[in-house]
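*Asks:* Provide a 3D model corresponding to the input given below.
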Amino acid sequence: MRTVLLAAAIAGAAVAPAHAGRTCEETMMTAVSLGHALDAGQRLRETLDATGSDVALIARQGQDLSKYQLKYSHAGLAWRAAPDQPWRVYELLNDCGTADSALWVDGLGNFFLDDPFSYDALVMVPPPAIAQRLTLALADTAGLHRLHGRRYNMVAYPFSNKYQNSNQWVLEVLAYASASEGRVRTRDEAQEWLKTAGYQPTEMRVGTLTRLGGRMFKANVAFDDHPGTLRYAGRINVVTVDSMQAFLGQRQGWTMQEVKK
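*Replies:* Purely as a prediction, here's the structure:
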């Protein structure tokens, strides 16, 4: 099950597949890969069921980021309306080959359908008070879109609202749920709260040619939102699953579990 939350994005999504910072290469779905995805979704469902929570942050290893000492590349928010209801994954995906994004609702099996590097997953469960606020947020479509930036950038700077990537949207929704009520309603307010709360993005060292190549040849990669002092030194700060894991691991009440194939 996959539906788009933003009606205006349906046309774009229909002509190009949606990805989370992946290439646009078309790959034929095989019975084997479909089976792996469904098995991974089932393992994830069993883990989520066992948490006793109806909402969690989940992540997958969509691509190999080991050269940056990172494992999980893409995060979403898993939610079920009631214990007898199916889990759904709320996530931001890039309209392949473009600089646009849309918010999607997926089933757990769909979360692993785009040929991931592995079928491992990470589950991060919030404490009850934050879980309650996340539940309210995920039920509020207008609120989710207030925290959504349509212009996609795989390496979006965490403290700018010029662009947004998949993990950044999840983190800003978490900021809304974690802040005192009424403090965070916009992306600017979410980013300010994250700074105050001590969130530290992942810093990647990226050479000049890589930066220029990304800007010239990929619609979904840009560096012009990064502060010049960092950009010209090749220090690219981004929201990664690892940085979210480190941040949430320091906050009271969060529990984390890996789901291995």
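*Asks:* rest of the way, CA atoms for contacts and neighbours
*Replies:* OK.
*Asks:* okay, and residue 236 sits in which element?
*Replies:* strand 235-238 (DSSP states H and E).
*Asks:* other SSEs contacting that strand?
*Replies:* Packing partners of strand 235-238 (3 or more CA pairs under 8 Å, 6 or more residues apart in numbering; DSSP states H and E): strand 202-205.
*Asks:* let's compare: structure for the following, please.
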Amino acid sequence: MPARRWFISLVLALCCAGAHAGSACISHEIGPDQLRAASQLTLTVIAELEAADRPLAIVSRVGQDLSQYGQRYSHAGLVVRDHPAGRWTVIHELNHCGSADSGIYAEGMLNVFLDDMVRYEAHLLWPDDRLTEALLRALADEAPRRLHNPEYSVISRYGSESTQNSTAWLAELIGYSMAAEFPGCRRSPSQPRQIARCALDRQGFTPDSIRISYGKRVMGGLFSANASFVDHPLRSRLSGNYEVVTVRSILDWLRPQSIAEREIVEAHDRG
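*Replies:* Predicted structure coming up:
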């Protein structure tokens, strides 16, 4: 479908729709500026994906301002070209309205960028052929849901058995897809998350260290609605340095196994 016709259909479908925006799940009408900015970013991202002509990519967005933690992108998922739900469907974990539970979603690209963005910026990274094929096999094998833990914590510790966040889920999905290269990691087929983390460790994945002050942790704020610090060791809680999976740690780890990446910035920030 030509881009103009696709855009007109998209506007007609969504101009009067309500949305659940951000982690607080605030229901509101989508304003024309928000729709315009999200639509333009969607068109630009899809144009990049079409030009690359690859089966999948990792797409990241700026849904929260995490600059105080040294982070640019707050969320990432897999975007798949040939998906039953439609061309360029995003597969990702989302938590339910700031609560302590989550689900796995297959969504159109526009939905991803309508989620109350702080800045209309995106990042695309295309894995190399070997990793792309491994990820496609993992998707066909229902790995996204088998790796999912619905107990959500935005500050989930890397390797936690009790909680998971969206970036940890994505890292584990990528790790699980690599596990065939490490036979020793597949000794517990009934425990896919352990298989995934074994492969991540073998591949040299390193989580980020995020500094959260005691005052910030006690008073809440950014992490108050859906954060659990109890699965972090005492030394982390005393020092305020928490090991978590971030978009940055995933992208840094994957760059040697990728063929290209793009940063996409639209000149429209939320006021």
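*Asks:* quick TM-score on the pair, please.
*Replies:* TM-score of the superposed chains, computed with TM-score structural alignment, normalised by the length of the first structure, equals 0.84; 239 aligned residues with a CA RMSD of 2.2 Å.
*Asks:* residues in contact with the closest residue to residue 65 of the first structure other than its chain neighbours?
*Replies:* Using CA to CA, 6 or more residues apart in numbering and skipping the chain neighbours, the partner closest in space to residue 65 of the first structure is residue 71 (5.9 Å). Taking CA atoms under 8 Å, 6 or more residues apart in numbering as the contact definition, residue 71 of the first structure lies against 61, 64-65, 242.
*Asks:* most neighbours out of the residues you listed, which is it?
*Replies:* residue 61 (22 neighbours; other CA atoms under 10 Å).
*Asks:* hmm, who's touching the longest helix anywhere in the second structure?
*Replies:* If you go by DSSP state H, the second structure has its longest helix at helix 32-52. Applying CA under 8 Å, 6+ apart, the contact partners of helix 32-52 of the second structure are 3, 7, 11, 15, 57, 88, 109-110, 113-114, 120-122, 124, 264-266, 268.
*Asks:* try it again at 6 Å.
*Replies:* Helix 32-52 of the second structure has contacts (CA atoms under 6 Å, 6 or more residues apart in numbering) with 110, 113-114.
*Asks:* aligned counterpart of residue 257 of the first structure in the second structure, please.
*Replies:* Residue 257 of the first structure maps onto residue 262 in the second structure, with residues paired by TM-score structural alignment.
*Asks:* what's the nearest residue to that match if we skip its chain neighbours?
*Replies:* residue 124 (5.1 Å).
*Asks:* quick check, the match of residue 257 of the first structure in a strand?
*Replies:* Yes. Looking at residue 262 of the second structure with DSSP: H, G, I helix; E, B strand; the rest coil, it is inside a strand.
*Asks:* residues near it, how many?
*Replies:* Residue 262 of the second structure has 13 neighbours, counted by other CA under 10 Å.
*Asks:* same check on residue 100 of the second structure?
*Replies:* When neighbours are counted by other CA under 10 Å, residue 100 of the second structure comes out with 19.
*Asks:* got it, and residue 92 of the second structure?
*Replies:* For residue 92 of the second structure, using other CA under 10 Å, the count is 22.
*Asks:* what does residue 170 of the first structure give?
*Replies:* For residue 170 of the first structure, using other CA under 10 Å, the count is 25.
*Asks:* let's verify it: helix, strand, or coil?
*Replies:* Quick answer, by three-state DSSP: residue 170 of the first structure is helix.
*Asks:* what of the one 3 residues further on?
*Replies:* Using three-state DSSP as the criterion, the local structure at residue 173 of the first structure reads helix.
*Asks:* next one: the closest residue to residue 17 of the first structure other than its chain neighbours from residue 260 of the first structure, what distance?
*Replies:* The shortest distance from residue 17 of the first structure to any non-neighbouring residue, by CA to CA, 6+ apart, is to residue 96 (5.5 Å). Applying CA to CA, to the nearest Å, the value for residue 96 of the first structure to residue 260 of the first structure is 28 Å.
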